[in-house]
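Peer 1: Can you look at this prediction? I've put the sequence above it.
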Amino acid sequence: MRPEHGSAAGLGAGDVDFAEPQVVATGLEAPWGLDFLTDGSALVAQRDQGTVLRLRPGRPTVQVARIAGVVAGGEAGLLGLAVSPWYLLDRWVYVCFTTASDIQIVRFRLGAPQSQQVILSGLARASVHDGGWIAFGPDGMLYAGIGDAGVPASAQNLASRNGKILRIRPGGGVPADNLFPGSPVYSYGHRNVQGLTWDTRGRLFATEFGQNTWDEVNLIVPGGNYGWPVVEGPSTDPRFRAPVVVWTPAQASPSGAAFANGTLFVAALRGARLWAVPVSAAGQVGTPSAELVGAYGRLRTVERAPDGSLWVATSNRDGRGTPTAADDRGLRFTTGERQPPPAGRVGFHADSARP
């Protein structure tokens, strides 16, 4: 199926060929977090099953881990996944998930997935608004978007770790240079952050589900207050940082995010499209355009691979979509040109950040 948007030649925003995707996997069950190993294959978390699969183009999908303690239900389950930037040295894979009582981040090695090290625990969980996206930044620290777990007031409470973006060391400690001493809180006033990605200048962008009116993309700064639940969407209140992009929930419900070729790509669930947002070298945000509108249904995840291609995972079996026989799918879109990995991806090394 060809997408509705993009040029006749098939090249859309960010010079990505959206016309001819490679189907990497079919029959997935609500895939969520996705990241790449050093050989270019991908690991993907299945939310409701609590399993991690390995995806390789042209080869069968293989289950490589089942995460102990995952309790799914509603929007909860096995959520974010991130591969250590030093994977060749330490072999760590990180996941974020809901247990029966909390949200946890653990790390494990593929050779012994039953041996999990807890990195962070005790965060409030719910059947909605758990957030759960995790990603390594260009500073080698692990960032986590944690939702308000259905308690909006938590987002403005600095004593709570919910409704926040957290920044922790790979081994789980609080970095000494965090703005709030002794606290993993990096930014606050968030409702439900699910996408975290950095541009080539090291600027952090996050996607966020609004309540009824506005979904957001925010440019994240240390200690920034993004307004929830006092404001949703655009605001001139000087206490809060305003979003750089807004959409209605019907257009977006934004989840995963990734940068490629000066473009911020945002996977939309309810909007059933891939938003492409141009971002200049100076950080100025242009007018978004839509790719893949209605072509593959609900889109949960977009990630940039080490070879420069974009991988997209659908989310039609998450209880809110209309799946086809092939769903859920892992799709690979490329320009055919190898690109250097963006900040914070596999291959980045910063010895000072290692645990």
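Peer 2: Arrived safely. Numbers count the residues shown, from 1 in each chain.
Peer 1: use CA for all of it now, contacts and neighbours both
Peer 2: Fine.
Peer 1: Name the single longest strand found in the chain.
Peer 2: When every strand of the chain is counted residue by residue (DSSP state E), the longest turns out to be strand 112-123.
Peer 1: So which elements touch it?
Peer 2: Using 3 or more Cα pairs under 8 Å, 6 or more residues apart in numbering; DSSP states H and E, the elements in contact with strand 112-123 are strand 62-66, strand 103-109.
Peer 1: Work out the gap between the longest one and the centre of the chain.
Peer 2: Read that as strand 103-109. Its chain's C-alpha centre lies 16 Å from the corresponding centre of strand 103-109 when counted by Cα atoms, centre = their mean, to the nearest Å.
Peer 1: tell me the secondary structure for residue 155?
Peer 2: At residue 155 the chain is in helix, as set by DSSP: H, G, I helix; E, B strand; the rest coil.
Peer 1: wait, isn't it in contact with residue 193?
Peer 2: No: Residue 155 is beyond contact range of residue 193, at 11.3 Å (criterion: Cα atoms under 8 Å).
Peer 1: Can you check which residues contact both of these two?
Peer 2: Shared contacts of residue 155 and residue 193, defined by Cα atoms under 8 Å, 6 or more residues apart in numbering, comprise 163-164.
Peer 1: The structure to be compared is supplied as follows:
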Amino acid sequence: AALAACTSAVSAPERTASPVDPTGPLVSQSIVPIDGVVTGLDFAANGDLFYITQNGGVYRKAAVDGELQNDEPPRRLLQLAVAEGTETGLLGLALAGDFADSGHLFLFYTVADEAGAPAGARLERYTLQTNQLTAPVAIVTNLPATAEQQYHYGGALQLGPDGRLYLIFGDRNILPEARDPSTLPGSILRYNVDGSIPADNPFPGSPVYAYGIRNGFGLAWDGAGRLYETENGASCDDELNLILPGADYGWGVHPYDSCPYPDDTGQPPVQQWTQIIAPAGLTFYDGQRLPEFAGDLLLCAFNQSQLRHLELNEAGTEVVREEIVTVPGIIDPCRVVVRSGPDGWLYMANGRMIHRLGR
């Protein structure tokens, strides 16, 4: 499936939701009309919504007293020149842990050459000043991207509970690289916020945190601090993975046209979909408006434009229940991005609108 990356940040902004009846009927609201594919969103502690589009736009929709209002239009903070393609462009967004004081946020994107083709990928830090993002600082610049490889860049960017930056960098459609932990493609990368390599990374001197990744699109931590990733297979075997430091997730050995893939190598997935759904963004719901989802995982199934609810066992190693969530009034609610908001609403995006689900 061809889709862009997404993020689900882990910062824990203050809860400002108004009291609601948790037994009332589900309602959906259309919050932000969008121009382009939303590839990431995050919230500030005051409830402001930040989101990015694949074509290079960075936007903020301001909250009023901690609540997003339909009549408050979003403001574009930055328009980056990016190499925009089917799976390239502006792909990752994460607000700094001290955003309220520093105004720092992080962006991951593919750089364009003079012809507009990919000429590298980078991670940059920007500073919010009034209604503009300024003072760009390139903190990671050695990520390969070329005109010959325009697929599988991943791009999900996440600030972890440990204060480190986590980035999915896909295999770029070059299988052997994913299975080699000495290369960056096909990996989940972990950096300090200044772009340096944490001393406790599993491979000394390397940002590689886990490898054997084909085409990952979502990262999220559960309430116990466990990291999960969604991954798209080739023609079968999409995956939900529990990410362990230094683990090999198997891609780069499996025959490209073998369905199902051999299961004798790599870390086994928590969930596997042999008939592909293209799992994309994921989040663990931590609000009060939807108690039936409390602590559970929700993800976007890109191919069907569905929102799916997955309940895991206590160890977080097995899916014990999976269901398709009906979003009132919206037949295709969730394609790339889903996020539990600080106001208790569940936010998601399709190709036209950012919606929210709640009571």
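Peer 2: Arrived safely, thanks for sending. Remember, predicted model here, so these are calculated numbers, not experimental data.
Peer 1: want to throw the helices and strands packed on strand 112-123 of the first structure into CSV with mean neighbour count?
Peer 2: Output for those, formatted as CSV (neighbours: other Cα atoms under 10 Å):
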stretch, mean neighbour count
strand 62-66, 16
strand 103-109, 22
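Peer 1: Could I get the ones you listed in a markdown table, plus columns for distance to residue 147 of the first structure?
Peer 2: Listed next are these as a markdown table, based on distance: least, Cα to Cα, whole Å:
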| stretch | distance to residue 147 of the first structure |
| --- | --- |
| strand 62-66 | 24 |
| strand 103-109 | 10 |
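Peer 1: can you give me the strands in the stretch 101-250 of the second structure?
Peer 2: Taking DSSP state E, counting those that start in this stretch to define them, one finds strands in the stretch 101-250 of the second structure at 104-112, 118-129, 132-143, 157-159, 165-169, 187-191, 208-211, 216-221, 227-231, 238-243.
Peer 1: Report the contact partners of residue 282 of the first structure.
Peer 2: With Cα under 8 Å, 6+ apart, residue 282 of the first structure has no contacts at all.
Peer 1: counterpart of it in the second structure?
Peer 2: Aligned counterpart of residue 282 of the first structure in the second structure: residue 315 (TM-score structural alignment).
Peer 1: and residue 313 of the second structure, how many residues sit next to it?
Peer 2: The number of residues packed near residue 313 of the second structure is 10, by other Cα atoms under 10 Å.
Peer 1: can you tell me how far it sits from residue 125 of the second structure?
Peer 2: Separation of residue 313 of the second structure from residue 125 of the second structure (Cα to Cα, to the nearest Å): 37 Å.
Peer 1: do the same with residue 314 of the second structure
Peer 2: 37 Å.
Peer 1: Residue 22 of the second structure now?
Peer 2: Taken as Cα to Cα, the span from residue 22 of the second structure to residue 125 of the second structure is 39 Å.
Peer 1: repeat for residue 217 of the second structure
Peer 2: 21 Å.
Peer 1: One more: residue 93 of the second structure?
Peer 2: Remark: distance between residue 93 of the second structure and residue 125 of the second structure (Cα to Cα) = 10 Å.
Peer 1: tell me, what's touching these two both at once?
Peer 2: Shared contacts of residue 93 of the second structure and residue 125, defined by Cα under 8 Å, 6+ apart, comprise 105-107.
Peer 1: Where do the helices of the first structure begin and end?
Peer 2: Under the criterion DSSP state H, helices of the first structure are mapped to 87-90.
Peer 1: can you name the residues of the second structure that stretch 76-86 of the first structure overlays?
Peer 2: Under TM-score structural alignment, the match for stretch 76-86 of the first structure is residues 88-98.
Peer 1: and that stretch, which residues are buried?
Peer 2: Residues of stretch 88-98 of the second structure classed as buried: 88-97 (neighbour count, 16 or more other Cα atoms under 10 Å).
Peer 1: With stretch 338-354 of the second structure instead?
Peer 2: 338-351, 353-354.
Peer 1: Tell me which residue of the second structure matches up with residue 135 of the first structure.
Peer 2: Under the alignment (TM-score structural alignment), residue 135 of the first structure maps onto residue 158 of the second structure.
Peer 1: That match and residue 189 touch, don't they?
Peer 2: No: between residue 158 of the second structure and residue 189 there is no contact under Cα under 8 Å: 10.4 Å.
Peer 1: higher neighbour count, the two?
Peer 2: Between residue 158 of the second structure and residue 189, counting by other Cα under 10 Å, residue 158 is the more crowded of the two (31 against 21).
Peer 1: OK, contacts around residue 135 of the second structure?
Peer 2: Contacts of residue 135 of the second structure (Cα under 8 Å, 6+ apart): 126-127.
Peer 1: now swap in the one 3 residues further on and tell me
Peer 2: Contact analysis of residue 138 of the second structure by Cα under 8 Å, 6+ apart lists 122-125.
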